[in-house]
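Q: Following is a predicted model, sequence given first.
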Amino acid sequence: MRPVGSKYLLEEPLGRGATGTVWRARQRETAGAEAAVAGQPGETVAIKVLKEELANDADIVMRFLRERSVLLRLTHPNIVRTRDLVVEGDLLALVMDLIDGPDLHRYLRENGPLTPVAASLLTAQIADALAASHADGVVHRDLKPANVLLDERNGEMHPMLTDFGIARLADSPGLTRTHEFVGTPAYVAPESAEGRPQTSAVDIYGAGILLYELVTGRPPFAGGTALEVLHRHLSEEPGRPSNVPEPLWTVIERCLRKDPDQRPSAVNLARALRTVGSGIGVHANSEQIAAAEGVGALLAPDPAPAAPRPQQVTHGRGAPLTPGDPPRRGGIGAWARRL
């Protein structure tokens, strides 16, 4: 066992990703007042230990401390709760509730695609989580099946969105210098690929990709090199798969609009998906069917999409940039160097 601060002990790794390793851990004493959840000795938790190069980056450490209050207050039934943050020497770690179920990527790999009804209702819950985070000014920026954990309760699987704030914390010059990138090309919004500002609309695009994958087993822009995938996000329109009902395709297509201003808000997306889920099932009545067929009217864009709070960042050599400045090393060229 390995200690994390004075309050936690790492027991076994649960998974590794681009930004760090998630461990099953045990609390050995009650957390202090700075934690969102004090916990009890012997309680089992999950701890994400960020990679050493992140912990050694002074900019990331400062962001980590600055984001503490945001991450600790972000609570929702479909969001994995962050209980505590640990900063100690060269170690940065997030202490979270432990979800014993698989992530959605693994579940799809082992069980195959979902039915359109199940995919609609599951994604509606994810949209609920996004709506809550966007209302608090938090953009996830890395929505994909691997960041959705499935919690089994009363015989049902509840999606739990995790890794909030990781992309934001790790999007720094230090990470660029290590030639890493936080994000997966198959799930990246066009504006992200071009280095344009990333509002909450990037999460809606990610939800559209995820929804497509839930019913087909693969994301719409997959295959080839990372650079080729990014070009497809920018220039291709996905075709409607034969097994996707028209109302559900209307939702997917609207989420995947290249123009972020044309994508629905998370609140409207959740409402639309529940309408579709009710109207495409075998037991749907005429009123539910009609509502699903008219789902496009529910998919209004967000008039004021959430955006990351202003903060000074630098891109390579040269003067600092602030949000709104044209990217100096952005776009696909920068992606190609990072991937």
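A: Alright, I've got the coordinates. Numbering: from 1, shown residues only.
Q: make it CA atoms for all contacts and neighbour counts henceforth
A: Noted.
Q: How far away from the center of its chain is stretch 226-233?
A: 20 Å (CA atoms, centre = their mean, to the nearest Å).
Q: could you point out the longest helix in the chain?
A: Across the chain, the longest stretch assigned as helix under DSSP state H is helix 116-135.
Q: Would you mark the buried spots in it?
A: 116-117, 119-134 (16 or more other CA atoms under 10 Å).
Q: Let me see the ranges of the helices in the stretch 201-339 of the chain.
A: Ranges of helices in the stretch 201-339 of the chain, per DSSP state H, counting those that start in this stretch, are 201-216, 226-235, 246-255, 266-279, 286-293, 331-338.
Q: residues making contact with the second one?
A: So that's helix 226-235. Applying CA atoms under 8 Å, 6 or more residues apart in numbering, the contact partners of helix 226-235 are 185-186, 188-190, 193, 221-223, 258, 332, 335-336, 339.
Q: Pick out the most distant pair among the residues you listed.
A: Spatially, the most separated pair among these is Lys258 and Leu339, at 22.5 Å (CA to CA).
Q: Check it against this one:
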Amino acid sequence: MHCVVRWSLQMKKVLNERYQLKHVVGEGGMAVTYAALDQLLERDVAVKVMRKQFWADEEFIHRFRREAQAAAKLSHPNICGVFDICQDEDALYIVMELVDGPNLKQVIRQEGPLDEARAAGIGKQVAHALVKAHENRIIHRDIKPHNILIADGGIAKVTDFGIARAVESDSLTKTHAIVGTVQYISPEQARGEPAVYASDLYSLGVVLYEMVTGELPFSGENPVSVALKHAEEEPPAPSERRAGVSRAMEYVIYKALQKSARKRYSSALDMAQDLERIEKGKEVDEDADRTVVLSRPLATGGKKVGAESLDRTMIRPPSVQDVRYDERERTPPRPIERPGSAAMGWVLGILLALVAAGVGLMVAQKAQPELVLVPNLVGRPLSEAEQELSALNLRWSTQGEYHETVPLDHIISQMPRPGEQIEESAVISLTRSLGPQVDLTQVPDVTNMAVAAAKRTLMNQGLLLGGTTKEFNTTVAKGNVIRQSPSAGHMIEKNMPVDLSISKGEKPPPPPPPPPASQDVEGAIEYTIPDSGPDEMTFRVVTVDQDGNEKTVYDRAHAPGESVSVKVRGKGKTTVRWYLQDNLVGEKELVPE
């Protein structure tokens, strides 16, 4: 079936009379991606065409459009931009930014385990992309190296936002199939439960694991066995797979790979901040507003961390939760039991208890944290609000909503409310404006319609008749539409114009060519006046052109014996006659060469 799809598209070459397909750049279970040329805007793009088995599912098409439209509104340096959502006859496809570079899976296969700072930098960029998506209430659901493109300069771009969500239509999952790539799937997805924001962080944890070790945490004979391991088993320590994985990186991976979504990072931003520290060669900030006590021992350089490393662990009191995620349990990740580790587990448990008791005593003896008065941020630009919160030592999370009156990227509402007192480093939840909601409509097909009928059809769809041009056409009747821009199937804003090209009918035959221009001819008449005769005799030269027009070109008196030379010019075939005393004495023709 996949070969049929690919063959038909390659034969067609151009989709919607706009996107010229060049060659395949990637294939997956859901789609085939082509490099293409947008002929309207004259730019290179990527066209992701959904597999044929999805085309007949109306629910999928509806959800595909909705999710792709939401993804198209994500603008971020680490997100592959979505330009268009189209249908061409039966083909359903997305037009996206074309990234000149390999995907992360190809990089790992070619280079093996990546340098830890580089892996942290790529992971940080992916986490920032997830921050943007989660702020807009979009869960990716299929984070994996194949969906992370590495552009020039090492810039990571996440692609395929919304596609996995679209595939979760009832008609496609009534067999309880798992949506997502099983090697990177979260435990809750493996159990058939709905994906949550933290599901993306689990998948990113698997990607980090693979980047620093060159291996996946779980493998099996079939996808089901791998999914079960994600749901039930703990992964081997990264440092056991590859010596030299730092304690900080191992912590981030463990934190992301917790079986319970509530025990993972409270937000993608928290994870990005830890990865940025690792990228810069710094320790993970264990003073951050989260629990970092791990009952499972971490490793440094492939060795277990002893008691001397545990005195750096700190327990914090609960704080305001990140509103983008469900309430997090502040409990440590589960330990992994291994043969011979029971005794060490008891020792570490006792040490952890002692450390916790000591730290708890110190916390109890510390002064109460300072309180901060919450400022009024409603109506202010987001950048200005962030500056003020940063100056007050407060953290914030944002989510977007459409609003008819509040300008783009201005604050609509906040929690806690202005005037309340909260602890330093607490989280303020901000709702920013996405501007007025864009009302999209599908461009109808008005080709072969008369202009009046096309205008009515466009108006019924909430669109305007744009500019019109006229051209000759042998197949479309005079006065009917030859083509339109944008073409049928595109999703555009209502009240936008659609330009039309109108047929002028068959081109009339060309007029007969003008007669060829006559070529110039020239010659010379040489004549000697006779010695006998009057003292003066009149010598005259006459030309006759090809139309019979006569012209005297020479007429003078000469003495007997005098030689006469006359140059003659004409257009086309010319007859030359010369006379002495009005008597014809010679004649010749000048003919073009």
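A: It's in. These numbers come from a predicted model, not from an experiment.
Q: What value does the TM-score take for this pair?
A: The TM-score (TM-score structural alignment, normalised by the length of structure 1) is 0.78; 283 aligned residues with a CA RMSD of 2.2 Å.
Q: Settle it for me: which of Lys258 and Leu339 of structure 1 has more neighbours?
A: Lys258 (19 against 15; other CA atoms under 10 Å).
Q: ok, the closest residue to that one other than its chain neighbours - how many residues close by?
A: Excluding the flanking residues, the one nearest Lys258 of structure 1 by CA to CA, 6 or more residues apart in numbering is Pro190, at 6.3 Å. Using other CA under 10 Å, Pro190 of structure 1 is surrounded by 25 other residues.
Q: Map Pro190 of structure 1 across to structure 2 for me.
A: Counting by TM-score structural alignment, Pro190 of structure 1 corresponds to Pro187 in structure 2.
Q: unless I'm mixing things up, that match is touching Leu257, no?
A: No: applying CA atoms under 8 Å as the test, Pro187 of structure 2 and Leu257 come out as separate, 9.1 Å apart.
Q: and Asp142 of structure 2, what does it touch?
A: Counting by CA under 8 Å, 6+ apart, Asp142 of structure 2 has contacts Ala164, Val179, Gly180, Thr181, Tyr184, Ile185, Asp200, Ser203.
Q: Run the chain-centre distance for stretch 151-163 of structure 2.
A: 8 Å.
Q: do the same with stretch 4-24 of structure 1
A: 20 Å.
Q: same thing with stretch 455-470 of structure 2?
A: The answer for stretch 455-470 of structure 2 is 29 Å, by CA atoms, centre = their mean.
Q: That stretch aligns to what range in structure 1?
A: Going by TM-score structural alignment: stretch 455-470 of structure 2 matches no residues.
Q: Quote the end-to-end distance of that stretch.
A: Using CA to CA, to the nearest Å, one end of stretch 455-470 of structure 2 lies 16 Å from the other.
Q: Same question for stretch 260-267 of structure 1.
A: OK, stretch 260-267 of structure 1 end separation, CA to CA: 16 Å.
Q: What segments of the stretch 1-150 of structure 1 are helices?
A: Under DSSP H, counting those that start in this stretch, the stretch 1-150 of structure 1 gives helices at 52-55, 58-66, 68-73, 104-111, 116-135.
Q: Just give the nearest non-adjacent residue to Ala170 of structure 1, would you?
A: Distances taken as CA to CA, 6+ apart place Ile60 nearest to Ala170 of structure 1, at 6.4 Å, with adjacent residues excluded.
Q: which ones are touching that neighbour?
A: Ile60 of structure 1 neighbours (CA under 8 Å, 6+ apart): Leu54, Leu169, Ala170, Ser172.
Q: which of the residues you listed count as buried?
A: The neighbour count (16+ other CA under 10 Å) marks Leu54, Leu169, Ala170, Ser172 as buried among the contacts of Ile60 of structure 1.
Q: what's the closest non-adjacent residue to the first one?
A: Okay, so that is Leu54 of structure 1. Leu54 of structure 1 sits nearest to Ile60 (CA to CA, 6+ apart), 6.4 Å away.
Q: tell me which element Leu354 of structure 2 falls in.
A: Here Leu354 of structure 2 is covered by helix 342-365, with elements defined by DSSP states H and E.
Q: three-state assignment of the residue lying closest to Asp57 of structure 1 once chain neighbours are set aside?
A: Closest residue to Asp57 of structure 1 apart from its sequence neighbours, by CA to CA, 6+ apart: Gly174 at 6.0 Å. Following DSSP: H, G, I helix; E, B strand; the rest coil, the label given to Gly174 of structure 1 is helix.
Q: you'd agree Gly174 of structure 1 is up against Leu54?
A: Yes: shown here, Gly174 of structure 1 and Leu54 form a contact pair, counting by CA under 8 Å, at 7.4 Å.
Q: how close does Ser383 of structure 2 sit to Gly400 of structure 2?
A: Ser383 of structure 2 is 14 Å from Gly400 of structure 2, by CA to CA.
Q: which of the two has more neighbours?
A: For Ser383 of structure 2 versus Gly400, the count of surrounding residues by other CA under 10 Å is larger for Gly400: 21 against 11.
Q: Wait, that one touches Ser429, no?
A: No: if you go by CA under 8 Å, Gly400 of structure 2 and Ser429 don't touch, sitting 11.0 Å apart.
Q: nearest spatial neighbour of the spatially most central residue of structure 1, skipping sequence neighbours?
A: Using CA atoms, centre = their mean, the residue of structure 1 that lies closest to the mean C-alpha position is Leu143, 2.7 Å off. Closest residue to Leu143 of structure 1 apart from its sequence neighbours, by CA to CA, 6+ apart: Gly206 at 5.3 Å.
Q: And that neighbour, what's its match in structure 2?
A: Matched by TM-score structural alignment, Gly206 of structure 1 corresponds to Ser203 in structure 2.
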